[in-house]
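>>> here you go, sequence then predicted model.
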Amino acid sequence: MDEVKIVVAHSERATLRVGDVFLKVDADQARIDVEFATMSLAPVPTPEVLWRKPHVLAIAALAGTTLGRLGGPSTGSPAAWAAAGAAIRQLHEAPLPPRPVRAGQSDVALAAELDDECELLVANGLLPADLVTCNRRVAEAALRPWTPAFTHGDLQIAHVFVDGDRVTGIIDWSEAGQGDALYDLATFTLGHEEHLDDVLAGYGTDINLDVIHAWWSLRSLLAVRWLTEHGFDPFAPGCEVDVLRSRV
């Protein structure tokens, strides 16, 4: 008899696996609706949707394995990482999805959120002030004008599956919409800087590396407190705090 495996769970959403079926349960029905709609528009392989009911999306398991996870060893050949880069470029060049740029993504709003978060990180004793200050300076390069692209929005390496050197699918589209293409690339390579060149070789266009580095700092600064409060460990080796330390 198949067991029920909890893949991830926190107060906002949970993902369960039963055999070859994944059940995504989300407190926000809008995220389920966005995920369902966006997967049908994405020009890259996505999981088969088996059924959808209020607050639950059932999808089939993908073939292959992920390229790794944040805080864990990276796997896959350089060609596999390049194939992922090519798939990301294909997504970014697709016609824009109907979901607009999300509220709070303007440079001014993001800078204000980042400043507030940096202040809380220091005030709550989560991170030393010099580490926060250094990374806040690095993050400044991400706060620039950008052209909206079709983005995944949460493109962790654990969300990209490959079989050999072929991308078999990309999962977890609840944050997808119009966004900054370099944010996707930075999220995908977060904690795995050693594969950035392979990814960009597959992506096939010149990229401002300072912006990639800036997004690594910015994403990590915004994530540390949330992860801590939701039962995750950003201080684990190779995770967000180590990413911040690598920028010093």
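Thanks, I have the structure now. Numbers count the residues shown, from 1 in each chain.
>>> contacts and neighbour counts: CA atoms only from here.
Noted.
>>> on the three-state scheme, the residue most central in space within the chain is what?
Taking C-alpha atoms, centre = their mean as the criterion, residue 154 is the residue nearest the geometric centre of the chain, at 2.6 Å. When classified by DSSP: H, G, I helix; E, B strand; the rest coil, residue 154 comes out as coil.
>>> quick one: contacts for the closest residue to it other than its chain neighbours?
Closest residue to residue 154 apart from its sequence neighbours, by C-alpha to C-alpha, 6 or more residues apart in numbering: residue 175 at 6.2 Å. When the contact criterion is C-alpha atoms under 8 Å, 6 or more residues apart in numbering, the partners of residue 175 are 31, 34-35, 152-154.
>>> so which of those residues wins on neighbours?
Within the contacts of residue 175, residue 152 tops the neighbour count with 30 neighbours, counted by other C-alpha atoms under 10 Å.
>>> quick one: it and residue 170 touch, right?
No. When contacts are counted by C-alpha atoms under 8 Å, residue 152 is not listed as touching residue 170 (9.1 Å).
>>> burial of the nearest residue to residue 57 once chain neighbours are set aside, as a residue count?
Excluding its sequence neighbours, the residue lying closest to residue 57 (C-alpha to C-alpha, 6+ apart) is residue 24, at 5.1 Å. Neighbour count for residue 24, taken as other C-alpha under 10 Å: 21.
>>> then this one, side by side with the first:
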Amino acid sequence: MDEVEVVVAHRQRATLRVGDAFLKVDGDPAHADVELRAMAMAPIPTPQILWHEPPVLAIAAVPGAALGVLGEPSPASRQAWAAAGAALRRLHEAPLPPWPGRRLEDVAEQLDRECAWLLDTGVLPAEVVRRNREIAEAALRPRESVFIHGDLQLTHVFVDGDEVSGVIDWSEAAPGDAMFDLAILTLGHEERLDDLLAGYGTGDVDREVIRAWWSLRSLTASRWLIEHGFDPDAPGCEFDVLRARMQDP
């Protein structure tokens, strides 16, 4: 009997590992629907689907290891980061998914709401919240949409040696801003951005917008993390990302 490992569990969903299979349990069937459709469309390595019986989606483990985890130095090579950038470029150049992405108006409303919560609770100094709110403004501009992963955390990109072996967790995939994916993958690992761009290319990259998404993502994710038992104030995590922006020119 394989041991059951709880990978992540909170009120919205849980992921369990049983041997070489991951069982994703989600109360919202739309998440699995998007994930299945996105993986079928993505021109980059994705996990094998084993079976799907709502509310459970079973996928096979991908070989290799994640690029890293938030709060710790990435053990992956520069070549592996460049390979991740090249894979991301292929995704962004693929045909758009046929479902809608998030409206900028909704993102702006969420940003205002979460900044108000941060100021009201005092979990961060007011000047840190206000300065990052200013920086985040650059992300709230009209842009051409591309096929984005939508939640491209370090732990969602796996590499085997210097090659991408699989990208997991596609439930947020949609048309969106390419700079968002670049920002989420380098959140808390800003020193790896040049390695990532070595494979992605730099001709259409806007570093100001990437910095804006670092701020916006950290501001809007903090309350959810706190309420679901995570610590955005752990070393190298979201609060450190926000504090680092205070040193930007």
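Here it is on my side, so go on. Just so we're clear, the structure is a prediction, and the values are computed from it rather than from any experiment.
>>> TM between them?
Structural agreement between the two chains, given as a TM-score (TM-score structural alignment, normalised by the length of the first structure), stands at 0.97; 245 aligned residues with a C-alpha RMSD of 0.9 Å.
>>> so what corresponds to the residue nearest to the centre of the first structure in the second structure?
Aligned against the second structure by TM-score structural alignment, residue 154 of the first structure finds its counterpart in residue 151.
>>> tell me who's in contact with its match.
Remark: with contacts taken as C-alpha under 8 Å, 6+ apart, residue 151 of the second structure is in contact with 169-170, 172-173, 181, 184.
>>> with residue 232 of the second structure instead?
Applying C-alpha under 8 Å, 6+ apart, one finds that residue 232 of the second structure lies in contact with 222, 225-226, 238-239.
>>> tell me where the first structure has helices.
Assignment of helices within the first structure using DSSP state H yields the ranges 29-41, 78-92, 107-123, 129-139, 181-189, 196-203, 209-229, 240-246.
>>> need the ones you listed in a markdown table (columns: distance to residue 162 of the first structure).
Formatted as a markdown table, the entries for the helices of the first structure read as follows, by distance: least, C-alpha to C-alpha, whole Å:
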| stretch | distance to residue 162 of the first structure |
| --- | --- |
| helix 29-41 | 18 |
| helix 78-92 | 7 |
| helix 107-123 | 33 |
| helix 129-139 | 31 |
| helix 181-189 | 14 |
| helix 196-203 | 14 |
| helix 209-229 | 23 |
| helix 240-246 | 24 |
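>>> ok, now how distant is the residue nearest to the centre of the first structure from residue 2 of the first structure?
According to C-alpha to C-alpha, to the nearest Å, residue 154 of the first structure stands 29 Å off from residue 2 of the first structure.
>>> same deal with residue 41 of the first structure?
Distance, residue 41 of the first structure to residue 2 of the first structure, using C-alpha to C-alpha: 32 Å.
>>> circling back to that earlier point, make CSV from the contacts of residue 232 of the second structure and add distance to residue 197 of the second structure and neighbour count to it.
Formatted as CSV, the entries for these read as follows, by distance: C-alpha to C-alpha, whole Å; neighbours: other C-alpha atoms under 10 Å:
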residue, distance to residue 197 of the second structure, neighbour count
222, 27, 22
225, 29, 15
226, 32, 12
238, 22, 26
239, 25, 22
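>>> closest one of the residues you listed to residue 116 of the second structure?
For the contacts of residue 232 of the second structure, the minimum distance to residue 116 of the second structure (C-alpha to C-alpha) is 12.1 Å, reached by residue 222.
>>> contacts only, for that closest one.
232, 238.
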